[in-house]
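>>> Output the structure for:
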Amino acid sequence: MSVDTVSLTGWGRTAPTTALRFRPRTYEEAAATVLGCGPRGSIARGLGRSHGDAAQNAGGSVLDMTALNRIRTIDAGTGLVVCDAGVSLHRLMEVLLPLGWFAPVTPATRHVTVGGAIGADIHGRNHHFSGSFSRHVQELKLLTAEGEIRTVRPGTDLFDATAGGLGLTGVILSATLRCHRVTSSWMSVDTERTVDLDDLLARLSTGDHRYRYSAAWIDLLARGRATGRSVITRGEHAPRYALPAHARRTPLAFRPGQLPVAPLLVPEGLLGRTSVALLNELHYRSAPRYRVGELQKLPAFFHPLDCLPHWNRIHGRGGSVRYQFVVGHGQEEALRRIVRQISRRRCPSFHAVLKRFGEGDPGWLSFPMPGWALALDLPAALPGLAGFLDSLDEEVAEAGGRVCLAKDSRLRPQMLAAMYPRLAEFRSLRAELDPNGAFRSDLSRRLSL
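This next block holds a predicted model:
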């Protein structure tokens, strides 16, 4: 097992802290690390795609789980997969797609581990259809503070605390997943432009039920009558017969493209208000008003930014803040107010996405709930950003909504109970399972989790 001292951040590259990083290669090595972690505790870490500080532990231990990356069994008939927590969704796709199976839920990057996907209870474009990632977990193996490996299944308090629990109930070692059957590695995509936010909400409300996957890029710099204008992309897995002749020969091929692995050097301030406004205008104007049945490869539809290995540097040395919140159905006016505030402030977000969530998930700290989720990237160095986002937090909480903890690096602890009504149960179970605080993170200390 390798050990080194490292400075770590989230994908947003803010709030760096230093910790001892252990890279266990066996379950026994992981248990030994947890049992010997010292007074600052330990936290599991995958591929570092969480935007905030959930996988950092200043002065303590961090378990890099990426060496525990075996796919143990695959049932090609049922789509049941047993794999270690360090297996990435990218690796799952490489192995499963040729067999006709696909990950049940994928976020905007495939470079996340299965353990991280459960710990953050990730969601994707299909939440209204399939729910979050943990809904497709049949069981998991959890390493507890005492060094015991427990089998945890849905319907138990421990599962509900672990799904979305950000690694604070223990170290996820492996999981059994139910995957989704597909007949090709292509998507059939429908695209349409909307003129404003009300048009967007109406189209998502009336049309999402016809699609497995749906999301909208939204222009948060547009103002006046164009406030909230957007481009909706919705899709289904394309059947083999719909593919062009050359693709039918290898319908399940998975060959994601990527630019050369070299630092993406973006001058500080390149994506300011003017440049983002121009990019947004180009994006909106170049999108079709209405187009159906366009064939796209899976990576182009789900993970377009993965072709840029260091796209998190796009906002320069100061890093970025990923702000994501959800408000319930019936709270559309709160969403309108927030979008108008962001628009009036001229926040330069080039990557803003609105989704319609379906039924909530059982995780006590899981982010999704029925309603409208908006995510946006902002330069961390934007003047007055902290106070502005604090004011948005208050609007979200007043509307009965919540901020996504897996992407957070700045939420005030006093806002947490209003956003997550089962917080007290989570804290109580954690105190019972881990009275000496073997599992801690920068996020858990900041929010008193």
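
>>> When you work out contacts or count neighbours from here on, use the C-alpha atoms and nothing else.
Will do.

>>> could you pull out the helices for this structure?
Using DSSP state H, the helices of the chain run over residues 27-35, 89-96, 114-119, 127-130, 157-162, 197-207, 245-248, 273-286, 298-302, 332-345, 385-398, 416-419, 423-433, 442-447.

>>> To check against the first, give me the structure of this:
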Amino acid sequence: MAEPLSRQQCMRAVPGALPLIARGRGRSYGDSALGPQVLSTRYLDRFHDFDPETGVLCCDAGVSLDDILRTFVPRGWFLPVMPGTRFITVGGAIASDVHGKNHHRDGTFSAHVASIRILLGNGECVGASPSDKAELFHATCGGMGLTGVIVSAVLRLKAITASDILETRIKTPNLDAVLEAFDAHAASAYSVAWIDCMARGTHLGRSILVMGEQCTEGPLVAQQVKALGIPGEMPSGLLNRAVAKMFNAAYYGRTRANAQKSRKPFESFIAPLDAIAGWSSLYGRPGFLQYQFVLPKASGADGLREILQHIGQSRLGAFLAVLKLFGDANANPLSFPLKGYSLAVDFKAEAATFELLDVLDSIVAAHGGRLYLAKDARMSEAMFKAGYPRWQEFEDVRARWHAHGKFMSTQSRRLGLA
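Reported below is the predicted structural model:
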């Protein structure tokens, strides 16, 4: 693995180390940051400029979202889009075009990126933005590192007067009820639902809708995360279907029927799993797969119902499942979100899981949906090209900007990209 200490070292490393893929902090769940050769951006971690009047920040691609929050929240600035962890890099957030619990209002991470600098396969380092080299910019945002190495970015932070989130939790008895609740509360700044994938019959899709608003008064604090550790690797049989059903029933049952409001630090609202170090070890040595898809809103209810029925009828346990309402798609050819519903479900990695996911793939495809590249570890080439119909446009841009044969990952080869 190459670990350049500066942009200049990065520029020298790339021409002699191709084909390669850039790697930030290695938080992708699949093989998107694995490849013939890997270039780490971990030491490209400097802030370059910040305008305290506008919130415009220029930083290296290896800066983490945690670095930004701890530095700028106390000054009254926040990231407009936060995924489920703060421990990813700016470059990774752009390459995956990550989304958060506010996509329905604020779009993806790239909507708040003013410009990037990217190292191309011919050794040239160029700037790109929505108005300058726009095709390169849009292909890079969501392009999984396949257009080049992002070395820096200019971000637009948002002003806040308090760092806490006012959370509201609403209990919904089934899938129709939670989808109706999403629409009824579409004006909420943040919204996400925990959904019980094990429930069946009249309880199919029962959920707890969680909404959030930025507090206007209070402290401006970014807490140092002190994660609780998992004591070693758990037995692989610990998380089974019976345990999942009991856990989900208890979690749903402890929430009161009436709306519950509470004030929370943004860390526990935005990224609760960051507080549990090594949480993935709960799945034992085989590990886990997260299956995340999005369905268009027109067919989303039917598709979700069919998928939940298959999960409920399987012998697998599904513990962590998150449902989100997405807003409009953007101009990036490989960006994941489209207007509709996204469901992310964690499964233990075992043979039966792969068999079930093949079935779910066919349902997602039949309803015009797609899978999330940043969470993917097993998508087929056919599934990718059906779900991302602009893939050829993406490849054409890569060809024009010297990326073919020079930037590739284990994932890109599996998906049939040059």
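
>>> Could you get me the TM-score between them?
After superposition, the two chains reach a TM-score (TM-score structural alignment, normalised by the length of the second structure) of 0.96; 414 aligned residues with a C-alpha RMSD of 1.4 Å.

>>> Format the helices of the first structure as TSV; extra columns: mean neighbour count.
Shown next, in TSV, are the helices of the first structure (neighbours: other C-alpha atoms under 10 Å):
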stretch	mean neighbour count
helix 27-35	18
helix 89-96	18
helix 114-119	28
helix 127-130	22
helix 157-162	23
helix 197-207	15
helix 245-248	12
helix 273-286	16
helix 298-302	19
helix 332-345	17
helix 385-398	16
helix 416-419	18
helix 423-433	16
helix 442-447	18
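
>>> Put together a markdown table for those helices, with distance to Thr191 of the first structure on each row.
As requested, the helices of the first structure are exported to a markdown table (distance: least, C-alpha to C-alpha, whole Å):
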| stretch | distance to Thr191 of the first structure |
| --- | --- |
| helix 27-35 | 46 |
| helix 89-96 | 25 |
| helix 114-119 | 28 |
| helix 127-130 | 18 |
| helix 157-162 | 36 |
| helix 197-207 | 12 |
| helix 245-248 | 22 |
| helix 273-286 | 11 |
| helix 298-302 | 11 |
| helix 332-345 | 22 |
| helix 385-398 | 29 |
| helix 416-419 | 33 |
| helix 423-433 | 39 |
| helix 442-447 | 38 |
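
>>> looking at the ones you listed, which is closest to Ser174 of the first structure?
helix 114-119 (7.3 Å; C-alpha to C-alpha).

>>> That closest one maps to which residues in the second structure?
Mapped onto the second structure using TM-score structural alignment, helix 114-119 of the first structure covers residues 90-95.

>>> Can you state the mean residue-to-residue distance of that stretch versus the first structure?
Superposed on the first structure, stretch 90-95 of the second structure shows a mean distance to its aligned partners of 0.2 Å (mean C-alpha distance after the TM-score superposition for the first structure).

>>> Pull the distance from that stretch to the chain's centre.
10 Å (C-alpha atoms, centre = their mean, to the nearest Å).

>>> swap in stretch 312-328 of the second structure?
Using C-alpha atoms, centre = their mean, the offset of stretch 312-328 of the second structure from its chain centre is 15 Å.

>>> so where do the strands sit in the stretch 201-350 of the first structure?
213-218, 230-237, 290-297, 320-328 (DSSP state E, counting those that start in this stretch).

>>> What residues of the shortest one count as buried?
Taking 16 or more other C-alpha atoms under 10 Å as the basis for neighbour counts, the residues of strand 213-218 of the first structure that come out buried are Tyr213, Ser214, Ala215, Ala216, Trp217, Ile218.

>>> quick one: what's aligned to the fifth one in the second structure?
In the second structure, the residue matched to Trp217 of the first structure (TM-score structural alignment) is Trp194.

>>> and the aligned residue in the first structure for Trp279 of the second structure, how many neighbours does it have?
Matched by TM-score structural alignment, Trp279 of the second structure corresponds to Trp311 in the first structure. Here the number of neighbours of Trp311 of the first structure (other C-alpha atoms under 10 Å) works out to 15.

>>> now Trp311 of the first structure: how far from Ala262 of the first structure?
11 Å (C-alpha to C-alpha, to the nearest Å).

>>> And for Phe439 of the first structure?
35 Å.

>>> quick one, which of these two is more surrounded?
Phe439 (27 against 9).

>>> Aligned to the more buried one, what sits in the second structure?
So Phe439 of the first structure corresponds to Phe407, using TM-score structural alignment.

>>> center of the second structure, which residue is that?
In the second structure, the residue lying closest to the centroid (C-alpha atoms, centre = their mean) is Val98, at 4.5 Å.

>>> Let me see the contact set for it.
Shown in contact with Val98 of the second structure (C-alpha atoms under 8 Å, 6 or more residues apart in numbering): Val81, Met82, Pro83, Thr108, Phe109, Ser110, Gly142.

>>> next one: Asp160 of the first structure
Pro154, Pro362, Gly363, Trp364.

>>> Columns distance to Tyr420 of the first structure on top of these, output as JSON lines?
Formatted as JSON lines, the contacts of Asp160 of the first structure follow (distance: C-alpha to C-alpha, whole Å):
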{"residue": "Pro154", "distance to Tyr420 of the first structure": "20"}
{"residue": "Pro362", "distance to Tyr420 of the first structure": "12"}
{"residue": "Gly363", "distance to Tyr420 of the first structure": "10"}
{"residue": "Trp364", "distance to Tyr420 of the first structure": "8"}
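
>>> By neighbour count, which of these wins?
Gly363 (27 neighbours).

>>> so what's it closest to, chain neighbours aside?
Counting by C-alpha to C-alpha, 6 or more residues apart in numbering, Gly363 of the first structure lies nearest to Asp160, which is 4.3 Å off, once chain neighbours are set aside.

>>> how near is the corresponding residue of the second structure for the one you found to Gln214 of the second structure?
Matched by TM-score structural alignment, Asp160 of the first structure corresponds to His138 in the second structure. Noted for His138 of the second structure: a distance of 30 Å to Gln214 of the second structure, by C-alpha to C-alpha.

>>> How about Val154 of the second structure?
24 Å.

>>> Same drill for these two, tell me which one is more crowded.
For Val154 of the second structure versus Gln214, neighbours defined as other C-alpha under 10 Å are more numerous around Val154 (22 against 19).
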